[in-house]
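J.: Below are the sequence and a predicted model for it; my questions follow.
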Amino acid sequence: MTDYVFEVMKQFPGSFINYNNELILIPKTNLYVGLYNVNTPTDLKFKLLEWCSRDCIYALRYSQEWRNRRYQDDVLSRINKCLGTNFTREEMELIYERLGYSCNRELTMKFVSSGYDMKLLEER
C-alpha cells in the first residue's frame, strides 16, 4: 500500500500527507484525497477517480480559461499515469458524472475491478 501511495506522490511533485491523513496532491489548489479507509492500492484508485475527476474537466482555479484548461489537462495526465489509463476528457466527464464525490462506491468498485470498462458507466 505504502509503495503505491509513493508512486502516486511521484506524479504530483510537492505532494504530502498532512496530519488529517489527507494526501495533498496539489497544495496550490488543495486537490487532495483522504487516506482514511484506504487499505489497498485499489482503495486509493477508487478515491483518485471519485475525488479528482472534477478537477480533470471542470475546475476553475484561475481567471484565464487557458490556465484552467492547462491545469485540467495536467491533472488528467497525472491521474492517467497513476491509474495506468488513457482516459480522454470526455471519458473523465462521464466518470465524474457517475462516480464523482463517491456518489456510487459500488459502481466505482465494479468499474475499477473491470479494468476501467467504460461500458459500465454508459449503461446507467
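T.: Received, thanks. Numbering: from 1, shown residues only.

J.: going forward, measure contacts between C-alpha atoms and count neighbours the same way
T.: Noted.

J.: State which helix of the chain is the longest.
T.: Longest helix in the chain by number of residues (criterion: DSSP state H): helix 65-83.

J.: quick one: buried residues of that one?
T.: Using 16 or more other Cα atoms under 10 Å as the test for burial, helix 65-83 gives 68-69, 71-73, 75-80, 82-83.

J.: Now the two most distant members of those residues.
T.: Using Cα to Cα, the two most remote members of those are 68 and 83, lying 22.5 Å apart.

J.: could you pull out the helices for this structure?
T.: Using DSSP H, helices in the chain cover 2-11, 41-57, 65-83, 89-99, 105-113, 119-122.

J.: Out of those helices, the one nearest residue 18 is which?
T.: Nearest of these to residue 18, taken as Cα to Cα: helix 2-11 at 13.0 Å.

J.: Included below, for side-by-side comparison, is a second structure:
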Amino acid sequence: MNVFENREIRNRLRAAFPKFFVNSLYEIIIYPARNSYFLLEGLETEEELKAKILEWLSREASKSISRVSQKYHLNGINAFLNTDFSPSDMVEIYTYLGNRCNHEKTLRFIRSGYDMAVLDEGGA
C-alpha cells in the first residue's frame, strides 16, 4: 500500500502544503509556481515520505529566489514534520541531505528526532 492512500497522511500533507496536487505522472506537485515536486512511486511508509520531503523540498525552503516560495516550503516542512527548523537549519539540511545525496543519513536524521548533530556526522 502506498502511504498516500492513508487519508490522515493526505490530510496532514494538504494542511502543510495547501497548493499541492497529484498529477497524471503520479508526482506530488507541492508548489506549482516553482514546480517543486517529488514522485509518489515507492512511498510505502511515512518515514519514506518524510525523507522525500526533506531531500526534495529543502532546496526550495532554503535557497529559493522567491521569498514567498521559500516561506511556503519552510512552513510546510515544519508543519508536516512537526518541527521548528529555521532558515539556517534548512540550509544545513539541504547541504547534507538535499537531492537525496545521502539517503541513509536522511533516515538517521529522521530516526534521531531531527537532531541537527546527525548532519555533521561523517560517513554514509
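T.: Yep, that arrived. Source: prediction; values computed, not measured.

J.: out of the helices of structure 1, deepest packed?
T.: For the helices of structure 1, the largest average neighbour count (mean count of other Cα atoms under 10 Å) is found in helix 41-57, namely a mean of 21.

J.: That one packs against which elements?
T.: Here helix 41-57 of structure 1 touches helix 2-11, strand 31-34, helix 65-83, helix 89-99, helix 105-113, going by 3 or more Cα pairs under 8 Å, 6 or more residues apart in numbering; DSSP states H and E.

J.: now the shortest one: which residue numbers in structure 2?
T.: Mapped onto structure 2 using TM-score structural alignment, strand 31-34 of structure 1 covers residues 36-39.

J.: compared with structure 1, how much does that stretch deviate?
T.: Aligned to structure 1 and superposed, stretch 36-39 of structure 2 gives a mean residue distance of 1.1 Å (mean Cα distance after the TM-score superposition for structure 1).

J.: now do stretch 48-60 of structure 2
T.: Mean for stretch 48-60 of structure 2 is 0.2 Å (mean Cα distance after the TM-score superposition for structure 1).

J.: now that stretch: which residue numbers in structure 1?
T.: Mapped onto structure 1 using TM-score structural alignment, stretch 48-60 of structure 2 spans residues 43-55.

J.: same question, stretch 69-83 of structure 2
T.: Aligned using TM-score structural alignment, stretch 69-83 of structure 2 spans residues 71-85 in structure 1.

J.: before we move on, what about stretch 96-109 of structure 2?
T.: By TM-score structural alignment, stretch 96-109 of structure 2 lines up with residues 98-111 in structure 1.

J.: End to end on the matching stretch, go ahead and measure it.
T.: 10 Å (Cα to Cα, to the nearest Å).

J.: How about the residue most central in space within structure 2: what's its closest non-neighbour residue?
T.: A centroid search over structure 2 (Cα atoms, centre = their mean) returns residue 53, at 1.5 Å, as the residue closest to the centre. Excluding the flanking residues, the one nearest residue 53 of structure 2 by Cα to Cα, 6 or more residues apart in numbering is residue 77, at 7.0 Å.
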